[in-house]
Each structure stands twice: as C-alpha cells, then as structure tokens.
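[1] Next come a sequence and a model predicted from it.
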Amino acid sequence: MTVKALYDYEFPSADRAEVFGDDQLVYVHWRGNPLFCSAVCFRVPKDMPFAEFVTSMVHTWAASDPDFDPASVTGWRLFDEQLSGGQDKSLADLGIGHKTLLSFEA
C-alpha cells in the first residue's frame, strides 16, 4: 500500500553507518533452520577476523539450537554469492560491510 506524507520527511536513519564508528551491523541467517526463521543482527568491529566472528558471535548464537554442530557449518554466502576468502581476513577485507547479509548451512 502506498503512503503519501503530508510533509517532507527528512530524518536521517538511526542505523546509518556513520553512527557506528569503527563498528558495523552484520546480519546472519541460518538457511534451512526452522528454529531461526529470520536473520540475527550483530554489531561487530569492521576489522574483526572472519574466523573470530564465526566462533565468538555466530557459534554462540547458533548454539541455542540443541542440534547445532559447529563443525557442520558450510556454504557461507554474502547476499546471494558464495563467500570466498581466507578465514584470517577481516570482515572488511572480505567485502562484508554495514548491514550485509551473510548466510550459512549446517
């Protein structure tokens, strides 16, 4: 449904990148898991290594599913593209920016 404002709406977004400084928001979705039907959002430093992000943030969150096995995490995707790169690279080096969607299967 289209909405027409009766005045100019000129308020900056509260979650724009410059509000977060050296941090950024990263969304993570566990594809195919009915317990987590939507993505979770993490606030993380841009220079955090991907491997640290996965073990300290994603595994901790995913562990709330009793069937989660950290060794079974595969198929990382950055939006719809296969994520390629080293685990030791930072999120920024892998092209993971503010409000990016990552997804995986397990």
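    Nice, thanks for sending it over.

[2] use CA for all of it now, contacts and neighbours both
    Fine.

[3] outside of the top strand by length along the chain, which residues touch it?
    Ranked by residue count, the top strand of the chain under DSSP state E comes out as strand 23-30. Strand 23-30 has contacts (C-alpha atoms under 8 Å, 6 or more residues apart in numbering) with 17, 36, 38-46, 58, 96-106.

[4] The structure to be compared is supplied as follows:
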Amino acid sequence: MSVVALERYDIAARDLRENFPAPLLYIGWEDHLMICSPVCLPLPPDMPFGALATAVLPGVYGEHPDFARIDWRQVQWLKSGQPWTPDPAKSLADNGLTHKDVIRFRTPGLTGIQGSCS
C-alpha cells in the first residue's frame, strides 16, 4: 500500500548508525517461534562472526530447549532472505554486515519445540 503525504515530511531519521554505540544487527532463528521475531543487537563490527554462536546467541536463545542441540557446522545462514555463507574467522564487517542488516539462521533437524514448526 502506498502512502501519500499531505504535507512536507522533513523529519530526520533517528536510526542512523551514529546514533548507536555499535552497528545494529537483526538476528532471527528460523522455525523457533518462542522468540517470534529477529532480535536487534548493537554489535562491534570487528567482532568475529564465529563469536555469535559462542558469545552472543547463547544469551539470546539459550533458554530455548533446542539451543543446546544446535550443530553449528550444519547451520544454514540467510542474509536479507538469501542463502549466505559467512566466514566465522572474519569480522562482522569483513563478512559484509553493516548497520541494520538482517541475518537469519536455520538449524536442520530442529524445527521448534517438539517439532512445532515442521
């Protein structure tokens, strides 16, 4: 649906990179609706991508009963809805992630609590 402004719309965007302590990254876990939408985290661009699995995501998704069962070698990553293969040794920035990017991960064999999303 399109929007027609009745008057001039001169409001400065408040979600610019410089307004946050670090670039924002949206991260979602496919087929796990205990957390229904991607989380938004300010993450340093020089953080290794592999640290997501070891240092960041346990604090976000660790309470989910499937989280401990994830085989990170089998995880399928999506960036803006497209299949994507990040390098865990490279930084977030070196993997091409910038402010407000959206990534999602799919965990083959794990489809929600007791397979609720299968």
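    Okay, I see it. None of these values were measured; they are calculated from a predicted model.

[5] Superposing both, give me the TM-score.
    For these two chains in superposition, a TM-score of 0.83 is obtained (TM-score structural alignment, normalised by the length of structure 1); 105 aligned residues with a C-alpha RMSD of 2.0 Å.

[6] mind listing the strands for structure 1?
    With DSSP E as the criterion, structure 1 has strands at 23-30, 40-45, 74-78, 81-82, 100-105.

[7] For those strands, give me CSV that also has distance to residue 68 of structure 1 and mean neighbour count.
    Written out in CSV, the entries for these read as follows (distance: least, C-alpha to C-alpha, whole Å; neighbours: other C-alpha atoms under 10 Å):
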stretch, distance to residue 68 of structure 1, mean neighbour count
strand 23-30, 11, 21
strand 40-45, 16, 16
strand 74-78, 12, 16
strand 81-82, 22, 12
strand 100-105, 11, 18
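
[8] What separation is there between residue 10 of structure 1 and residue 16 of structure 1?
    Spatial separation of residue 10 of structure 1 from residue 16 of structure 1 under the definition C-alpha to C-alpha, to the nearest Å is 14 Å.

[9] between the two, which one's more packed in?
    residue 16 (12 against 6; other C-alpha atoms under 10 Å).

[10] wait, what's in contact with residue 9 of structure 2?
    By C-alpha under 8 Å, 6+ apart, the contact set of residue 9 of structure 2 is empty.

[11] That one -> structure 1?
    Mapped onto structure 1 by TM-score structural alignment, residue 9 of structure 2 lines up with residue 9.
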